[in-house]
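Novice: sharing a sequence plus its predicted fold:
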Amino acid sequence: MATAVASWIPSIPYPPSQDGRWSPVTSTLNWCEEDYYMTVYSAEIVNTLTNLLFMYLAGKGIHNCLTNGHDTVFTVAFIGYLIVGTGSFLFHATLKYPMQLVDELSMIYTTCLMFYATFSYGKSKLYSITLGVALVVMALSITLYYHYLQDPTFHQTAYAVLTAIVLFRAIYVMEVNIRPAFRTKEREDANPRSGVLGEAAQNREDARDREILRQMWVLIAWGLSIFLGGFAFWQLDNAFCFTLRSWRRQLGMPWGFLLEGHGWWHLMTGIGAYFYIVWGIWLRHCLNYKQDDYELVWPRITVMPLVVKKAKTQANGGRSNDKMKAKKTS
């Protein structure tokens, strides 16, 4: 297949691998991309440069949090996301064990931040402090045990379990607090507008919340699909490395770069993780009854979503109208 395609497309032959600036390799992992074939300053050039998307999206997220007044925990989460991308950049550029630890452990720490954001919401100060201490202890335990064991499977399993727990908990919180059919009486009574709205206004708010849930589920579906798609590419890279290396050399550069499965893992998990943090921001504002103050801006699937403040006249005007209508009906 690759030979037939390579016969008619213009390409540049792959250079041979060589010793690099950071040789020898000391990491416990070495990926399917060949080492130091492009430059002596980067062991895996595609796997290195694909992390630039992490850095760009982290900057975008941090700027959005600071300019729109999102909770500090999400700014910290995006900083952690930036450290993940930077650590992965340095790891793939050097294939050194210390950089591998920065890459892999920062994934655990950032997930623990999202764990805290998800499980501490609405809880007492004592509960939040206890949870924070427990997560710090857990993160340190994972760090020490992983350094002792030096088994990447342990890290990957710990990361997958933490991510799954946070995801399912966030979905549960979203459904039972926002969907009108599932909302508890305590949640209804906590609404600062409870007792003020007339029936028509309440029906409009319920319709608004159902539309918000639809948007959130689309966001979750896309983010999770892209994330899992990246994981699938990575596994194909692992399973068929010898064949893929052969095809890359037959295709030449730059077309062979498209067969770098771990590079696709970086791009797709970067997007998926960004979607997840944006969903967390949007969910937190909805839990705080600020649906009329903020909105999800996502005009099409090729654009990265953002949660931004609505214009004050639009947000306040909507509330004033509802209050006036509620007074008329009472």
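Specialist: Received the coordinates, thanks.
Novice: every contact and neighbour count from this point should use C-alpha atoms.
Specialist: Noted.
Novice: so what does the helix or strand residue 214 falls within touch, helix or strand wise?
Specialist: In the assignment (DSSP states H and E), residue 214 maps to helix 199-239. Under the contact criterion of 3 or more Cα pairs under 8 Å, 6 or more residues apart in numbering; DSSP states H and E, helix 199-239 touches helix 152-178, helix 261-287, helix 312-329.
Novice: just want the angle from it to helix 312-329.
Specialist: Counting by axes from the mean of the first three to the mean of the last three Cα atoms, to 10 degrees, helix 199-239 points 140 degrees away from the direction of helix 312-329.
Novice: quick one: distance of helix 199-239 to the chain centre.
Specialist: 13 Å (Cα atoms, centre = their mean, to the nearest Å).
Novice: the very next helix or strand once past it: how far from the chain's middle?
Specialist: As assigned by DSSP H and E, the chain's next helix or strand after helix 199-239 is helix 241-251. Mean-position distance between helix 241-251 and its chain equals 30 Å (Cα atoms, centre = their mean).
Novice: take a look at this one as well, against the first:
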Amino acid sequence: MADGASSFWGPVTSTHEWCEPNYVYSSYIAEFFNTISIVPSILLALVGLLNSLRQRFEKRFSVLHISNMILAIGSILYHATLQRLQQQGDETPMVWEMLLYIYILYSPDWHYRSTMPTFLFLYGAAFAIAHSQLRFDIGFKVHYVLLCLLCIPRMYKYYILTEEKSAKRLAKLYVVTLSLGSLCWLVDRQFCKDISRWYFNPQGHALWHISMGFNSYFANTFLMYCRAEQKRWDPKVEHFLGFFPYVKIQKPKAQ
């Protein structure tokens, strides 16, 4: 998209721009709506982190919420600057986050405790180095989609094994937000030329950010419920302010 105001960050060096004019509202923020729409993701991840710490969930969930925040911050820097380095600071944490989801989903049935985290850590480090040197484009997208697909069978297994309706609702909200967000992303990407001629830009990529912020929150909350159920912590889905779901657990006194 063509630049509006002057650019503080210099010429665009990222491999992708989105359907929003650059530097319209500030010389410091390239894509204004795509940048500020990520703030809810940070706030939702912070809510999840505080709940995880307060109820002493396993450290994996604290790390998961923190990784959501790191990804969101990287995405803010990318959309604010449209620089290649910041783009990698967005894309690399996306892969790291999916590796963490794979660990959380599959580790309960993995008999060799140190093997999986060691392999995933080395895989993530190798990808970060390779991505910084080779600058994947289409390959990155294919790789990321494959990692996402690896999570789906396990998520579905947890869904069918969960009997609690409120927990199943979390999984359904995860699917709904993922579907709506993906639709917004595709429309914004495929029909940008047409949208640019409209009087009003619906900001599809910004809507994708908001949808995925809630998507991550619902996914994390559902996984926390499933893990608490595995540990027999008597989990219940409660709602803060009547809207935000969170998992409340009751650990045995011995724990």
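Specialist: That came through fine. Everything numeric here is computed off the predicted structure, so don't read it as measured data.
Novice: before we move on, back to that, need the helices and strands packed on helix 199-239 of structure 1 in a markdown table with distance to residue 121 of structure 1 and mean neighbour count, can you?
Specialist: Below are these laid out as a markdown table (distance: least, Cα to Cα, whole Å; neighbours: other Cα atoms under 10 Å):
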| stretch | distance to residue 121 of structure 1 | mean neighbour count |
| --- | --- | --- |
| helix 152-178 | 10 | 15 |
| helix 261-287 | 8 | 22 |
| helix 312-329 | 24 | 14 |
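Novice: to residue 246 of structure 1, which of those lies closest?
Specialist: helix 261-287 (14.0 Å; Cα to Cα).
Novice: whereabouts in structure 2 does the closest one align?
Specialist: The alignment of helix 261-287 of structure 1 onto structure 2 (TM-score structural alignment) covers residues 204-230.
Novice: just put the helices and strands packed on helix 199-239 of structure 1 in JSON lines and tack on distance to residue 119 of structure 1.
Specialist: Output for those, formatted as JSON lines (distance: least, Cα to Cα, whole Å):
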{"stretch": "helix 152-178", "distance to residue 119 of structure 1": "8"}
{"stretch": "helix 261-287", "distance to residue 119 of structure 1": "12"}
{"stretch": "helix 312-329", "distance to residue 119 of structure 1": "29"}
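Novice: hang on, the earlier thing: now the helix holding residue 214 of structure 1 against helix 152-178, angle please.
Specialist: Going by the same axes, to 10 degrees, helix 199-239 of structure 1 makes 170 degrees with helix 152-178.
Novice: still on that earlier bit, with structure 1 overlaid, report how far the match of helix 261-287 of structure 1 is off on average.
Specialist: After superposition onto structure 1, the mean distance of stretch 204-230 of structure 2 to its aligned counterpart is 0.6 Å, using mean Cα distance after the TM-score superposition for structure 1.
Novice: and residue 129 of structure 2? What does it align with in structure 1?
Specialist: So, by TM-score structural alignment, residue 129 of structure 2 is matched to residue 144.
Novice: ok, now residue 190 of structure 2?
Specialist: Here residue 190 of structure 2 is matched to residue 239 in structure 1, going by TM-score structural alignment.
Novice: what number of residues lie near its match?
Specialist: By the criterion of other Cα atoms under 10 Å, residue 239 of structure 1 has 12 neighbours.
Novice: can you count the residues close to the match of residue 129 of structure 2?
Specialist: 12.
Novice: quickly note the distance from it to residue 179 of structure 1.
Specialist: 42 Å (Cα to Cα, to the nearest Å).
Novice: how about residue 136 of structure 1?
Specialist: Counting by Cα to Cα, the gap from residue 136 of structure 1 to residue 179 of structure 1 is 33 Å.
Novice: pick out the residue nearest the middle of structure 1.
Specialist: In structure 1, the centroid-proximal residue (Cα atoms, centre = their mean) is residue 273; its distance is 1.1 Å.
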